[in-house]
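>>> My questions concern the predicted model and sequence given below.
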Amino acid sequence: MTTLPDSQTDGALFGNRFVTQEVPSRVFPEGGMSAVDAMRLVGEDLALEGDPARNLATFVTTWMEPEAQRIIAENLHRNFIDHAEYPRTAEIEQRCIRMLADLFHAPGETTGARTQGSSEAIMLGALSLKWNWRKRQEKAGRPTTAPNLVFGGDVHVVWEKFCRYFDVEPRIVPLQPGKYTIGPDDVAPHLDENTIGVAAVLGTTFTGHKDDITGINDLLVRLKGERGIDVPLHVDAASGGFVWPFLYPHSEWDFRLEQVRSINVSGHKFGLVYPGIGWLIFRETADLADDLVFRENYLGKTDATFTLNFSTGSAMVLAQYYNLVRYGRAGYTYIMRNMRANAELLADKLAALDLFELIGRDEEQLPLTAFKLAGDVPYDEFDIAWQLSAERAWMVPAYTLPPNAQDVTIMRALVKETLSREHVDTLARDIGEACETLARKGGAHEYERRKVLIGPGH
């Protein structure tokens, strides 16, 4: 006589028991499950997420070569911070720092650190600005109780986080409609002897442009010569640090400028590495405040550490080195030019729709297309983003700009290595069809549009 299996055995034989059972989500599980069940459980959750190839919102790398993926997979177990046991990984980190310092035209011996991304790099770089400012103040017999940091509204939120976490006054230069970066005239009124530094952006998150870094540097040089106030310049090159050297090699924004003392860059953006890897590079060793470097020996040898976290994987450091030696200047230039060509093609196709205003496409810019509606239509940019996502699974963000340009809404499509010419053609066609659909049925966000039409408070 054949015995019918119970439901749990059925699941093991014929499928997945979580087809009908609620998944563990609130209480720590009493027992475990098979490796296959756990793998399928996680996989079914991830099946509901967006396709990274269609995610044109993220600056973060979503594809690497199989050889790089193999290096990553084979080194996930290696703890980067353990230099005593993994000295070659530590050497590879230093090779990357030296190569990036060369790429950014450091004048001589320098130093730096790998970080979890540009957020940690910015925290560390800004801490060094604060420590070095304090030393200058003490040497001059001035108080050290009211540090301030100057930056524009076009920065990443991490700059405001730094100021709040480490008790520094943020002096934020507001943007203006039609002016989405900052320059020397914007910065000058905010500078004084308590300014620990100025942060300028190379490749903003909002429109992909750069601040007038050369102009700000020239202002700081004059300030030092005329008033004896030495204000360093930090360049937040999270997105642009792997773009400008290859697309705009003659554009001066880096250590070629006298007051640029430190630069951060995200390897996991246009450095073409999976998250998370960032880099902080100093102009020279003296720009890293020595008091921020800790020395310990409980991992087997005396190591100097300059990080906010401690243990982290080695895989992305090795993946970054793989890319640097795999591509070199020629390879990165080729890839960046392809991205720019497709971004320009997308801009051309959007312009041909006679619906959009392209944002700063004739300026130096990251490989992206930033655009906003130019005419009076019964829908807005948020409607277009929703329609593209619902109908075609494209993730193209719509967002408002920071103060005082908060009334401006734009869209942005990142054009990365995986967005081919065929994809650009399809995306442009899908945007046009989304606008046609919205023109027929009206926008998707009735409440927001009604507020615009009849005014707030109704």
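Received, thanks.
>>> going forward, measure contacts between C-alpha atoms and count neighbours the same way
Fine.
>>> Can you give me the neighbour number for Gly228?
Using other CA atoms under 10 Å, Gly228 is surrounded by 11 other residues.
>>> I meant Phe371, not that one.
By other CA under 10 Å, neighbour count at Phe371 equals 24.
>>> Please list all residues in contact with the residue nearest to it when sequence neighbours are not counted.
Nearest residue to Phe371, sequence neighbours excluded (CA to CA, 6 or more residues apart in numbering): Leu358, at 4.4 Å. Leu358 makes contact with Ala347, Ala351, Thr369, Ala370, Phe371, Lys372, according to CA atoms under 8 Å, 6 or more residues apart in numbering.
>>> which ones among those are found in helices?
If you go by DSSP state H, the contacts of Leu358 have Ala347, Ala351 in helices.
>>> got the contact list for the helix or strand hosting Cys163?
Element membership of Cys163, judged by DSSP states H and E, is helix 158-165. Residues outside helix 158-165 that contact it (CA under 8 Å, 6+ apart): Ser119, Ile122, Met123, Ala126, Leu149, Val168, Glu169, Pro170.
>>> ok, the third one - how many residues close by?
Other residues lying near Met123 total 21 when counted by other CA under 10 Å.
>>> Equivalent analysis for Gly183, please.
With other CA under 10 Å as criterion, Gly183 counts 19.
>>> Now it: closest residue in space, sequence neighbours ignored.
Nearest residue to Gly183, sequence neighbours excluded (CA to CA, 6+ apart): Asp212, at 4.7 Å.
>>> I'd say that neighbour and Tyr180 touch.
No: using CA atoms under 8 Å, Asp212 is not in contact with Tyr180, being 11.1 Å away.
>>> Which residue of the two possesses the greater neighbour count?
Using other CA under 10 Å, the more surrounded residue of Asp212 and Tyr180 is Tyr180, with 25 against 16.
>>> here comes the other one, which I'd like you to weigh against the first:
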Amino acid sequence: MVLSSTLTGSDEYVQNIFASRYVRNPLPRFKMPESSMPKEAAYQVVNDELMLDGNPRMDLGIFTTTWMEPECDKLMMSSLNKNFVGMDEKPAPTEMENRCVNMIANLFHAPIGDDEKAIGVATVGSSEAMMLAGLAFKRKWEARRREQGKPCDKPNMVTGANVHVCWNKFGRYFDVELKEVKLEEGCTVMDPYKAVEMVDENTICVATTLGSSLTGEFDDVKFVHELLTKKNEETGWETPIHVDAASGGFIAPFIYPELQWDFSLPLVKSINVSGHKYGLVYPGIGWVVWRSKAELPEELIFYVNYVGCDQPTFTLSFSKGSNQVIAQYYQFIRLGFEGYKNVIGNCQENARMLREEIVKTGYFELVSKEVGVPLVTFSLKDNSKYSVFDISKALRRFGWMIPAYTLPPNVEHVAVLRVVVRMDFSSNLIDRLVKDIRIILEELDQSSPGETS
């Protein structure tokens, strides 16, 4: 978020020496220019500012896709001007969305039958998807409480402290208390016993995480389900489960098929997944799927006809581009189950290779586990001379962007580096990264503490 500011002097203008053959005067920084400029000049001005940004493929802290095939790039570029709304005039993207939702529901073992038929929607990333799922849980809980003649002014949601910040946003934006299970030393996922213990009559759902942003680990959704089922039977409550599978939803089905975490568990009512992570599409697209239409309150669906036909809509936004949905459909039919399995398998193999090389340096200990999202989270064995923040900063001179951060409360004394292994992070790049890390470690060893800050 950028706030407006009032500046004086040279800060008010953008200097454009390179484009001076077109632009003789500096551009105002925070006001629209009085006159137009040639398209070549405008392109050069903008391109020059973007040129110094880091290379997205060397940003190893992000989960989002940074490379797609040229054919998919062409499809996306050709549909940039196609608004997703208006299914009467532009039915193809809507049909592709419907196909993608059904493919995802099938992948997540959604029940098939007259009584239960999954529904879902494409969103702008998993953040919107999680908000929509949370709203559905809140409305269902409120309706149930009103039927029982009970107050519905204090809803809460049980999560782990390892959840994405989107759940914190949801709680604050929509007045839902987040009851977080604190992490412990050696346990960076949600403790099922503590989570279910926190559940009360005001709990709208238990939000589990399949692929923590911190360490890539999976919550034990199946065990949470077992404990919660027992508690519901004892209390008469109907507390459901949501699975935030933003990172792991396009991983587990392909390389951990024996893992039970999805709609095969009856209390799992909705799942979100990021198409722009291991769904292999550029940002930003997400998906949210409900196990049946009964899980999505009708009051949340709007019907509009001012874009050419009577169409239903349940999103936080309205107009959006069609190209992300088109790209997701391309990837599904291009790769198929076999292709995704190969891609994710290769990512896991590269993560294993990086994990081994990091350990070989002798400086680090691993925090992430092998089972989970293909990433490597590691901390320094000895941080008395320098920290992971120093290493992160020093690696930028080689172009690598690797985040350093502390874990949540209770384990905040643990500071880590995280490398996300994406489809475009090859074994050659792993070799180069490890060599650069070794160079940095050698330099930091030779420096005094004051020189490394």
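Ah, there it is. As the structure is a computational prediction, the values presented were derived from the model and not from experiment.
>>> Superposing both, give me the TM-score.
The TM-score (TM-score structural alignment, normalised by the length of structure 2) is 0.93; 434 aligned residues with a CA RMSD of 1.7 Å.
>>> ok, and the most crowded of the contacts of helix 158-165 of structure 1?
Ile122 (28 neighbours).
>>> Show the contacting residues for the alignment partner in structure 2 of that one.
Using TM-score structural alignment as the criterion, Ile122 of structure 1 maps onto Met130 of structure 2. Applying CA under 8 Å, 6+ apart to Met130 of structure 2 gives the contacts Cys166, Trp167, Phe170, Asp244, Asn272, Val288.
>>> What does the third one correspond to in structure 1?
When structure 1 is aligned by TM-score structural alignment, the residue opposite Phe170 of structure 2 is Phe162.
>>> Distance of its match relative to Phe206 of structure 1?
20 Å (CA to CA, to the nearest Å).
>>> And Ala38 of structure 1, by the same measure?
39 Å.
>>> quick one, which of those two is more surrounded?
More neighbours surround Phe206 than the other of Ala38 of structure 1 and Phe206, with 19 against 13 (other CA under 10 Å).
>>> Please report how far the residue opposite the residue nearest to Phe371 of structure 1 in structure 2 once aligned lies from Lys435 of structure 2.
Under the alignment (TM-score structural alignment), Leu358 of structure 1 pairs with Leu366 in structure 2. Distance, Leu366 of structure 2 to Lys435 of structure 2, by CA to CA: 18 Å.
>>> same thing with Ala207 of structure 2?
Distance of Ala207 of structure 2 to Lys435 of structure 2, computed by CA to CA: 40 Å.
>>> So between the two, which is more surrounded?
Neighbour tally, Ala207 of structure 2 and Lys435, criterion other CA under 10 Å: the higher count belongs to Ala207, 27 against 14.
>>> and the aligned partner of that one in structure 1, which of the three is it?
The alignment partner of Ala207 of structure 2 in structure 1, by TM-score structural alignment, is Ala199. Classification of Ala199 of structure 1 using DSSP: H, G, I helix; E, B strand; the rest coil returns strand.
>>> my guess is Ala199 of structure 1 contacts Leu220, does it?
No: using CA under 8 Å, Ala199 of structure 1 makes no contact with Leu220, being 12.0 Å away.
>>> now, the most widely separated pair of the contacts of helix 158-165 of structure 1?
Greatest spacing in the contacts of helix 158-165 of structure 1, by CA to CA: Ser119 and Glu169 (18.5 Å).
>>> how about Lys381 of structure 2, what does it touch?
If you count contacts by CA under 8 Å, 6+ apart, then Lys381 of structure 2 has Tyr363, Phe364, Glu365 around it.
>>> All the strands of the stretch 51-200 of structure 2, residue numbers only.
119-123, 156-160, 177-181 (DSSP state E, counting those that start in this stretch).
>>> Save the ones you listed as JSON lines, and put in distance to Gly249 of structure 2 too.
Shown next, in JSON lines, are the strands of the stretch 51-200 of structure 2 (distance: least, CA to CA, whole Å):
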{"stretch": "strand 119-123", "distance to Gly249 of structure 2": "15"}
{"stretch": "strand 156-160", "distance to Gly249 of structure 2": "18"}
{"stretch": "strand 177-181", "distance to Gly249 of structure 2": "22"}
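>>> Quick one: closest of those to Lys138 of structure 2.
Nearest of the strands of the stretch 51-200 of structure 2 to Lys138 of structure 2, taken as CA to CA: strand 156-160 at 8.9 Å.
>>> according to the alignment, the closest one goes to what range in structure 1?
Mapped onto structure 1 using TM-score structural alignment, strand 156-160 of structure 2 spans residues 148-152.
>>> and what of stretch 221-237 of structure 2?
Against structure 1, stretch 221-237 of structure 2 falls on residues 213-229 (TM-score structural alignment).
>>> Please state the offset of that stretch from the chain centre?
A distance of 28 Å separates the centroid of the chain from that of stretch 213-229 of structure 1, by CA atoms, centre = their mean, to the nearest Å.
>>> What's the match for Pro87 of structure 1 in structure 2?
By TM-score structural alignment, Pro87 of structure 1 lines up with Pro91.
>>> For that match, grab the count of nearby residues.
Neighbour tally, Pro91 of structure 2, other CA under 10 Å: 12.
>>> likewise the one 10 residues further on?
Here the number of neighbours of Val101 of structure 2 (other CA under 10 Å) works out to 22.
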